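# can you look at this prediction? I've put the sequence above it.
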Amino acid sequence: MKQILDAIMAGENQALANLAVPESYKGVVVRADEADMFADQPTKDKDPRKSLHVQDVPTPELGPGEALVAVMASAINYNTVWTSIFEPVSTFSFLKRYGKLSPLTARHDLPYQVVGSDLAGVVLRTGPGVHVWKPGDEVVAHCLSVELEHPDGHNDTMLDPEQRIWGFETNFGGLAEIALVKANQLMPKPDHLSWEEAAAPGLVNSTAYRQLISTNGANTKLGDVVLIWGASGGLGSYATQMALQAGTTPVCVVSSPEKAEICRRMGAELIIDRSAEKYEFWSDEHTQNPKEWKRFGSQIRELTGGDDPDIVFEHPGRETFGASVYVARRGGTIVTCASTSGYLHEFDNRYLWMNLKRIVGSHFANYREAWAANRLIQRGIVHPTLSRTYEMRETGQATYDVHKNVHHGKVGVLTLAPEPGLGIRNNELRSKHLQEIMRFQNI
């Protein structure tokens, strides 16, 4: 690994083709024999710092259509939280199911899982049938893993019956010194960003693009009013930027004055601090409070001059979904993913069916959508929302911070990169957007 890192640091990326691939590498793992370690504990008390371990793991065999990448930096997503607390199910059930698919996928069914669904790094090796990418290429990876042996995946690859999220439903993820990806996960690294900045957008930027911009999602248009939950968070911060660039009016929902200020820095003007307003959408664990939905809707209209949201960008799930259905305009769209506060949504269907509203499910993005989202980063139209970077040995703490929602934007992790700020190739473009790039890091 030292020779590989030395070559990358010296800018001699092409030399990587002549270096041996290590037999093992360090990765952040969960272990199958610990899958019950949090049994009977409330979700809020489950601690990723106890379940995530940094250890040496064997380098997987490289198969057709695949690539091994030397990972310089990665990032934390909420799926790493789910993996680390073994909710809603242990991800080892995913690996076991995937392992039965073919002799090649059997590699993934192991008593440990290398986690992580983002990376920025350098291609080390490519397998048979890979022609576009070569050793030495600086890349980022999106997290869609597909087999494409079924016709359903050939219009929208997200509909492939064997669609999985890499590093969550597969093994050999990005929180490691080396990662195994399919070649059609790779995209060019934005050359004006550092390794950790480039690693941060991947999953959430692509997810926000499909959910808000794509015809497969809400298909937002100029002039729409878009309600964005968690607008300063990992997913919402990209949705907010896209909403502003698309000529819509975002109404940003946050949970603190600090997070409201972040939205203002991004250019948003209409902001609701739900904590300051003391919104309680549930009277108790089993009973929602429609009076609070109405109060929330009234505040949105006050901010917009009387308009209800054309689109509700939903991802908290159970806690907010009843309110989201209520406040969407007649004929409006609630586009939903993630459900970080719970998967069992409840809403009053009268407000949906009688007002001709639509609920659209959205999950990650296909390769074309991920590529388009990455292109926005490359061109300096959308910017990374990295707020803090941890060392790989601190991944448990980084994941804990996301679990407890004490972070802003995205949280990065250095893997091979020895320090932040490395890997910047285009200083001219960076200087034009430095304030926006550093927006979350300067908090």
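Yep, that arrived.
# use CA for all of it now, contacts and neighbours both
Fine.
# surely Asp224 is in contact with Asp310?
Yes. With contacts counted by C-alpha atoms under 8 Å, Asp224 reaches Asp310, the gap being 5.8 Å.
# ok, which stretches of the stretch 101-250 of the chain are helices?
Here the stretch 101-250 of the chain has its helices, by DSSP state H, counting those that start in this stretch, at 195-199, 202-208, 236-245.
# now the stretch 301-443 of the chain
So, for the stretch 301-443 of the chain - with DSSP H, counting those that start in this stretch - the helices run 321-327, 349-353, 367-378, 395-403, 427-437.
# check it against this one:
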Amino acid sequence: MKDILDAIQSPDSTPADFAALPLPDSYRAVTVHKDETEMFAGLPTAEKDPRESLHVDDVPVPELGPGEALVAVMASSVNYNSVWTSIFEPMATFGFLERYGRLSDLARRHDLPYHVIGSDLAGVVLRTGPGVNSWRPGDEVVAHCLSVELESSDGHNDTMLDPEQRIWGFETNFGGLAEIALVKSNQLMPKPQHLSWEEAAAPGLVNSTAYRQLVSRNGAGMKQGDNVLIWGASGGLGSYATQFALAGGATPICVVSSDRKAELCRRMGAEAIIDRSAEGYTFWTDEHHQDPREWKRFGKRIRELTGGEDVDIVFEHPGRETFGASVYVTRKGGTIVTCASTSGFTHEYDNRYLWMSLKRIVGSHFANYREAWEANRLVAKGRIHPTLSKVYALEDTGQAAYDVHRNRHQGKVGVLALAPAEGLGVRDEELRARHLDAINLFRDDARAQPLAAHGGVH
């Protein structure tokens, strides 16, 4: 691994140099173990601790197949699917790996007693398999997390509809929280040149997810002038949705849970902000009953911020806790677009407010290659910025996942893999200088005031 890192850090390395580097037999990777999937049995979700289930192991370098690439991972990041994997909810990921392994002889590589997790990376291509023409060893890349086979016609209009669509590092093995990752070549995109390794690794999953969910015609199809309600507007997903709304001429109505998070949204450029903790919104009276009076109070507050208008789009991801309110406050003919359920998968809402007002609920899951590429292009141009707040060592990934599980974070948290320090990998200092305040917004906030633990929607 030292020779690989030396080549990456040398300004004189050529593609031939990278192609000639011998691959190691093994590499360090963050894993969960198949024989530990019942370790949290009987515990409430909040008490399940990723620090107990996530390991850093030496694992063999996987076989490289056609259309694939091995990437030296300089940095990665923690997403909510990393938390789900670590606490084995809503199910252990080994079922995904077993089903994938039955697909073909090559896919059988993924069905192992350990799962290398992680759905983001920034790094350097080491090897490409047969049939890869667009990438070569030495290319600096980021990877999106859509893994597809595309043997069925169903996926050729929108690759997210491929019957064999999977999320890399969650439903496949050999993910990005490691020193080496195995990806399909059509997951690769150019690394934004003005960002460090850890900054470049942070946007991938959440930025692409937010782009499809909010901007793409496969999601809400946001247009100029739209009012967009964004739950958790300073969080991993919401911080990108807020930026897309502002960049696209829409008005974000940012829902947060503290004054500090409200200030972050203001510094991103948002003006309409609801601190749901300070204003005391409680949408459930108990475990089984919602309070429509709170929906109405929430809708009234939104109209106060928008000059009397209801929201055109609700950017949903908390799920159970907020979904009834989301359906209620959307304008007639508006759209509730959902990509997750971090507070619970069983959603309840009053269907009268949906059908009689001609509203739509749209499911949105990650992004296709084109959407991911466009989202990454906006980052590379300095139009959308990483919301990286804190960086951990690979050995501390369990703590990073624990902090995300406990909502102790803002934006995204990064993980250094091969990168020996933060701040490396910047190639375009001029572009970086023009956007440095925006790039460092979440980092500066984290340094100024470390977050205490809190619950609820971040």
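Thanks, I have the structure now. Fair warning: this is a prediction, and the values are worked out from it, not measured in the lab.
# measure the nearest residue to Leu244 of structure 1 once chain neighbours are set aside to Thr340 of structure 1 for me?
Counting by C-alpha to C-alpha, 6 or more residues apart in numbering, Pro250 is the residue found nearest to Leu244 of structure 1 once chain neighbours are left out, at 6.9 Å. Between Pro250 of structure 1 and Thr340 of structure 1 the computed distance is 21 Å (C-alpha to C-alpha, to the nearest Å).
# look at the two and report which has more neighbours.
Pro250 (30 against 16; other C-alpha atoms under 10 Å).
# map the more buried one across to structure 2 for me.
In structure 2, the residue paired with Pro250 of structure 1 is Pro252, using TM-score structural alignment.
# residue contacts, that match?
The contact partners of Pro252 of structure 2, taken as C-alpha atoms under 8 Å, 6 or more residues apart in numbering, are Asn227, Val228, Leu229, Ile230, Thr242, Ala245, Leu246, Ala270, Glu271, Ala272.
# neighbours of the first one, how many?
Asn227 of structure 2: 25 surrounding residues under other C-alpha under 10 Å.
# now which residue in structure 1 aligns to it?
For Asn227 of structure 2, the residue aligned by TM-score structural alignment is Val225.
# contact partners for that match?
So Val225 of structure 1 contacts Thr248, Thr249, Pro250, Val251, Asp307, Asp308, Pro309, Asp310, Ile311 (C-alpha under 8 Å, 6+ apart).
# let's see it at 10 Å
Counting by C-alpha atoms under 10 Å, 6 or more residues apart in numbering, Val225 of structure 1 touches 243, 247-251, 300, 304, 307-312, 328-329.
# Leu5 of structure 1 should be in a helix, yeah?
Yes. Under DSSP: H, G, I helix; E, B strand; the rest coil, Leu5 of structure 1 sits within a helix.
# any idea how far Arg425 of structure 1 is from it?
From Leu5 of structure 1 to Arg425 of structure 1 the distance is 17 Å (C-alpha to C-alpha).
# and these two? which has more neighbours close in?
The neighbour count for Leu5 of structure 1 versus Arg425, taken as other C-alpha under 10 Å, is higher for Leu5 (21 against 13).
# wait, doesn't the more buried one sit right on Leu416?
Yes. Shown here, Leu5 of structure 1 and Leu416 form a contact pair, counting by C-alpha atoms under 10 Å, at 6.9 Å.
# any residues in contact with both of the two?
What both Leu5 of structure 1 and Leu416 touch, as defined by C-alpha under 10 Å, 6+ apart, is the set Ala70, Val71, Met72, Glu177.
# please flag which of those residues sit within strands.
Judged by DSSP state E, the subset of these located in strands is Ala70, Val71, Met72.
# burial count for the last one?
Residues lying near Met72 of structure 1 (other C-alpha under 10 Å) number 29.
# that one corresponds to which position in structure 2?
Under TM-score structural alignment, Met72 of structure 1 pairs with Met74 in structure 2.
# and the helices of the stretch 301-443 of structure 1: which comes nearest Glu147 of structure 1?
Closest approach to Glu147 of structure 1 among the helices of the stretch 301-443 of structure 1 (C-alpha to C-alpha): helix 367-378, 12.9 Å.
# which strands or helices does the closest one pack on?
strand 138-141, strand 144-145, strand 186-188, helix 195-199, helix 202-208, helix 236-245 (3 or more C-alpha pairs under 10 Å, 6 or more residues apart in numbering; DSSP states H and E).
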